[in-house]
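Q: the following comprises the amino acid sequence and a computationally predicted model.
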Amino acid sequence: MSTTNPAVPAVPAVPTAPEASEVTRARRTGGDLVVESLAALGARTVFGLPGQHALGIFDALRRSALRYVGLRVENNAGFAADAYARTTHGVAPLLVSTGPGALMTLAALQEAAAGSAAVLAIGSQVPLAGIGGGRHGYLHELTDQSASFRGVVKSVHTARTASQIPSAVAAAWASALSAPHGPVWLEIPQDVLLAPVDVPPVAELTVSVPELRPRAELIAAAADRLAGARTPVILAGGGVVRAGAEAELLTLAERLRAPVATTFGGKGAFPWEHPLSLRSWLEDRHTTRFLEDADTLLVVGSGLGELSSNYHTFRPRGRVIQIEADLGKLESNHAALGIHADARQALGALAAAVAERVGEGERGSAAADGGADGPDAPEAAVAGLLARVRERIDGQGLDLEQQVLAAVRDALPDEGVSCWDMTILAYWAWSAFDARRPNALHSAQGAGGLGYGFPAALGAAVAEPGRPVLAVSGDGGAMYSIAELATARQYDLPVTWLIVDDGGYGILREYMTDAFGQATATELTRPDFVALAESFGVPALRTSPERLRTDLAAALASPGPSVVVLPALLRMFAPTHLAP
């Protein structure tokens, strides 16, 4: 029953202040320009960790459609963004704060630079008036924050006004995507991020990333050398994978009947079981000699650095052709016919320019050995090399290591992704693990920092939802990223983390024992990894080499994150850059 007296006029309601959410919806800031610019360029996911000066960006995130994945440590957020960029062949935005938060990304950005991952790191700065002086005493203040990044990333960008933000984001995005891909740094002062803006939302931003096409005369010269080669061989590096040039590589190799070795960064660039596949045994003197003996060696997407040249022991006797998108790596270690180009463009052009070999290119005379399929044919030479490598490894009493690696390979579905930390099992994987498909194995072998495996796997899981993802760490490396178990649980990411617990820094233990007779500072007190994972709400179990295949397969098939701990003391194969 109504208690209103219709004879009494209604008193007009006193206007009330609008709800805070209404004010927020109507008020746009420099932070909105950042997230609008990212969305306009095609970003769908951002990684990061908030901080005081960066709150303008993080506040704007909730007004956007961007997916935010927050990690617990900035360095780990950088590793996650790195793997996301590698997996998608695109740009991964990374949002962090000033000073300590910014500096904590440096190791991850170094890895992204070494691995050519397009990470767009956006950090805040102290208020505009305090930049460069070091005199205002702002929290997190650095005298020259951007100087910390110049020796690590491809380019450094700054936006000092709101109107500069969209163009600065677009310029940084284009730099990250230009060949070769790589990380970039953009910083924006706190007050610019927080200040209201009276401009329309960013609806469209376009960037022009020029294709790095090979010069026609260089392709003609390379095609002529390859066509005239008696024993052509191809070394395929990470540039093939980053360019998505696997099909072009296969076509060219088959037309030339040229054996193909892949670097550790080039895992998956060429089918592992192909008759022309030399696989990835680059830390092996037999493989080094095979590459050295080629009368024409085509190196594509590799700078022939330390690991790809068997610790700089590689000495080619024939002519070298090098295709490389990174101009600084072109002929940086060996004289070559250098072709500055994207791997896909150059390989496609070469495949179109060379004629298919029929009965040519085999090692030895076709008349003497019975023709193109005789014992010195390229396929037979490949099989012979792999047999020699296998005999060498089998003679070192490393059955446990091979058993463990085979169990991991059997447990991981063919469509799965694996991310490897700097641990002994990863060193084995670089040489002996079949990735089964392109761009499905990521590791920290570029810069070599610890802690990559698990956060990278989280980034890969975000990039490819629905695929099983495996992370592999040693107990030492695991402690760098143990906090990210909370991230895995929070976002329910389907990552299985294999932790090989050998009681310390295993590879350093081996290096020091070999060099000095005993190891120092390598032995570690560890937590109960199973109990620790379970305290985060992540299922975990302890396994053995005999049960590893079954336990790991079950964990990978289960939804959400999981941890499998393998107590095992693994050893490396002998230093294979030395003559046997």
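A: Structure received.
Q: when you work out contacts or count neighbours from here on, use the C-alpha atoms and nothing else.
A: Noted.
Q: show me where the stretch 1-150 of the chain has strands.
A: 45-48, 67-70, 92-96, 119-125 (DSSP state E, counting those that start in this stretch).
Q: mind putting those into a markdown table with distance to Phe454 and mean neighbour count?
A: As requested, the strands of the stretch 1-150 of the chain are exported to a markdown table (distance: least, Cα to Cα, whole Å; neighbours: other Cα atoms under 10 Å):
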| stretch | distance to Phe454 | mean neighbour count |
| --- | --- | --- |
| strand 45-48 | 15 | 24 |
| strand 67-70 | 14 | 18 |
| strand 92-96 | 17 | 29 |
| strand 119-125 | 18 | 30 |
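Q: would you mind giving those strands as CSV with distance to Pro575 added?
A: Converted to CSV, these look like this (distance: least, Cα to Cα, whole Å):
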stretch, distance to Pro575
strand 45-48, 39
strand 67-70, 41
strand 92-96, 37
strand 119-125, 34
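Q: compare those strands and give me the one nearest Asp501.
A: Set against Asp501 and scored by Cα to Cα, the strands of the stretch 1-150 of the chain come closest in strand 67-70, at 27.5 Å.
Q: please state the offset of the closest one from the chain centre?
A: Distance, stretch centre to chain centre, for strand 67-70: 19 Å (Cα atoms, centre = their mean, to the nearest Å).
Q: burial count for Arg135?
A: By other Cα atoms under 10 Å, the residues close to Arg135 number 11.
Q: what do you get for Ala387?
A: Neighbourhood size, Ala387 [other Cα under 10 Å]: 12.
Q: quick check: it vs Ala294, distance?
A: From Ala387 across to Ala294, the span is 19 Å (Cα to Cα, to the nearest Å).
Q: kindly report the same for Ser148.
A: For Ser148 relative to Ala294 (Cα to Cα), the value is 43 Å.
Q: so for the two, which residue has more residues nearby?
A: Taking other Cα under 10 Å, Ser148 and Ala294 do not tie; Ala294 has more neighbours (23 against 13).
Q: ok, and here's another one to check against it:
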Amino acid sequence: MTRIGGDVVVETLRALGADTVFGLPGQHALGLFEALRRTDSLRVISSRVENNLAFAADGHARARLAADPHGPVPVTPMIVSTGPGALLTLAALQESRAASVPVLGISSQIPVAGLGGGRHGYLHELPDQQASFRDVVKSTHVVRSVSQLPSALREAWTSAATAPYGPAWVEIPQDVLLAPAQLPPLTDVSAAPAPPQPLPELVAEAAKLLAGAENPVILAGGGALRAGAHDALRGLAETLRAPVVSTFGGKGVFPWEHELSAQSWMEDWHTTQLLADADVLLVLGSGLGELSSNYREFAPRGRIVQVEADLGKLESNYPALGIHADVRRFLEALRVPARTADGRAENAVRQLLSRVESRLDSQDLAAERKLIEDVRAALPTGTQTFWDMTIAAYWAWSAWNPDGAPMHTAQGAGGLGYGLPGALGAAAAGVRAVAVSGDGGAMYGLAELATTVQHDLDVTWLLIDDGGYGILREYLTGAFGRTTGTELARPDFVALAESFGIPARRSSLPTVRADLAEAVRTPGPSVVVLPAVLKMFAATHLA
């Protein structure tokens, strides 16, 4: 057969390291899907809705990064068609950008002659499709000839895989995908993204500040987790005898039960005070944004050293000694003298966690706390979880013990519908995955039950049915004493799952641990529906 532009795309992706692509066909992308049909070197995972397809690519990249944080950056390609198909991915790409997930979005386009016009009358035509993505993704690339394909894809791959990771976007016109390829077959296209290295003088200044600190504290964010800084962080914490707080995005980078682990109660005022009281606060891979600063209530009284791969986040919220660097590279370059263990840091951690426990004990939250414990206990070691924006996830941000079970959430951008498609993306990587959604968020992704069956993906979906948008119900009631638009009609989720041929069961709070454990043991897709109305813990400030 005559090789076409679509074949060059497939060859380039394979040479760059892709083995799986997430794709949904469309009229302008036919040349690319024909090329995918011809090859046996790339597995194609479909979906029913483009936004879910992009969430699945995000989940696939996160799962592979969690499984091997020191390996090649797992850029995950996602292919959609022009106009409506492309635009439907925007919300998911916003999450990938906010959470620094390496996704490579590839979209078809109208023929080259029509680019930039917006008046040619092509189906799916936009005046400037690229403009819709420019402020959402890290970089955009438009190809106008077959010869440009390898370099454009390599540039986009490098962009996605360069810390801070994030989505890149490539647009390829219909006629380029169908054009005869004059290039020889490609097998040696490589990308070598270099992580940002810290400046030695700044590392030395950070070491000086930490060595002189009497009360150092470490805040470990998502950048530390993505950098694979687990061992280096633990070594530094034990050398400094410094408490470690993990942000919601950094959960899992530091052992949850370690004597220096202050865990992740970022919305608890006692944790905010622990961070504020540090004479030197070392912030690793966090921009100290809204959630990490307890909704801007954090007011540091000491110095901040902020290490961040995203240059734009340095000192964006608080003055600091800003160090633009990959967190693991910084920690590997840092040299500080070891402190004698005098028990002060360990005592501070114990007191903090005791205060958190007492605060929770003073509220009627036994059901919610037990649910998180039961879900955690039901999962085999290493099970990766994908949480939608639901009350259970808000609890898990703070309370979930991530040791041996990486946790992924949509709290980067906060959009609904992440749980099931994120988990099916992980399952496509061969990772045992569990999704947790509320009934409101579940309605965004119900169609993907068909995807789990079609590809026989090993996904368990815990669907907590409280009859509406539970967290918004709480927010509106708390602010105005009443709700609007939060109560939802919904289907019989068990019957619906069974109509797809998926084993499903209706659970209860007393039985959810056993029900979920049994579902996880069941090969292939499975669904557990838990009717329950959950409450959030009250945000309490010190007097």
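A: Great, that's in hand. Note that the structure is predicted; figures quoted are calculated from it, not measured.
Q: need the TM-score between these chains.
A: Remark: TM-score between the superposed chains equals 0.97 [TM-score structural alignment, normalised by the length of the second structure]; 534 aligned residues with a Cα RMSD of 0.9 Å.
Q: about what we covered before: closest to Gly537 of the first structure out of the strands of the stretch 1-150 of the first structure?
A: Between the strands of the stretch 1-150 of the first structure, strand 67-70 lies closest to Gly537 of the first structure; by Cα to Cα that is 17.8 Å.
Q: the second structure: matching residues for the closest one?
A: Here strand 67-70 of the first structure aligns to the second structure at residues 43-46, judged by TM-score structural alignment.
Q: ok, stretch 185-201 of the first structure next?
A: Taking TM-score structural alignment, stretch 185-201 of the first structure hits residues 169-185 over in the second structure.
Q: how long is that stretch from one end to the other?
A: End-to-end distance for stretch 169-185 of the second structure: 24 Å, by Cα to Cα.
Q: name the residues that touch it?
A: Stretch 169-185 of the second structure has contacts (Cα atoms under 8 Å, 6 or more residues apart in numbering) with 2-8, 11, 28-32, 104-112, 130, 133, 137-147, 152-153, 156.
Q: quick check: buried residues in it?
A: For stretch 169-185 of the second structure, burial by neighbour count (16 or more other Cα atoms under 10 Å) applies to 169-181.
Q: now, the most widely separated pair of those?
A: Once Cα to Cα is applied, those give Trp169 and Pro180 as the farthest pair, at 23.5 Å.
Q: filter the contacts of stretch 169-185 of the second structure to the buried ones?
A: 3-8, 11, 28-32, 104-112, 130, 133, 137-146, 152-153, 156.
Q: which of those fall in helices?
A: 5-8, 11, 30-32, 130, 133, 152-153, 156 (DSSP state H).
Q: save those residues as JSON lines, and put in distance to Pro406 of the second structure too.
A: Converted to JSON lines, those look like this (distance: Cα to Cα, whole Å):
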{"residue": "Gly5", "distance to Pro406 of the second structure": "39"}
{"residue": "Gly6", "distance to Pro406 of the second structure": "36"}
{"residue": "Asp7", "distance to Pro406 of the second structure": "36"}
{"residue": "Val8", "distance to Pro406 of the second structure": "36"}
{"residue": "Glu11", "distance to Pro406 of the second structure": "32"}
{"residue": "Leu30", "distance to Pro406 of the second structure": "37"}
{"residue": "Gly31", "distance to Pro406 of the second structure": "38"}
{"residue": "Leu32", "distance to Pro406 of the second structure": "34"}
{"residue": "Gln130", "distance to Pro406 of the second structure": "34"}
{"residue": "Phe133", "distance to Pro406 of the second structure": "30"}
{"residue": "Ala152", "distance to Pro406 of the second structure": "33"}
{"residue": "Leu153", "distance to Pro406 of the second structure": "30"}
{"residue": "Ala156", "distance to Pro406 of the second structure": "27"}
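Q: between the residues you listed, which sits nearest Ala91 of the second structure?
A: Phe133 (10.5 Å).
Q: quick check: the aligned residue for the closest one in the first structure?
A: Counting by TM-score structural alignment, the partner of Phe133 of the second structure is Phe149.
Q: who are the neighbours in contact with its match?
A: Leu106, Val156, Trp185.
Q: and for Arg62 of the second structure?
A: For Arg62 of the second structure, the contact set (Cα under 8 Å, 6+ apart) comprises Val101, His408, Ala426.
Q: from those residues, which ones fall inside helices?
A: Ala426.
Q: with the contacts of Arg62 of the second structure in mind, which one is nearest to Thr540 of the second structure?
A: Comparing the contacts of Arg62 of the second structure against Thr540 of the second structure with Cα to Cα places His408 closest, at 26.2 Å.
Q: roughly how far apart are the closest one and Ala423 of the second structure?
A: Applying Cα to Cα, the value for His408 of the second structure to Ala423 of the second structure is 9 Å.
Q: next: Thr381 of the second structure.
A: Distance of Thr381 of the second structure to Ala423 of the second structure, computed by Cα to Cα: 16 Å.
Q: got it, and Pro150 of the second structure?
A: Relative to Ala423 of the second structure, and taking Cα to Cα, Pro150 of the second structure is found at 31 Å.
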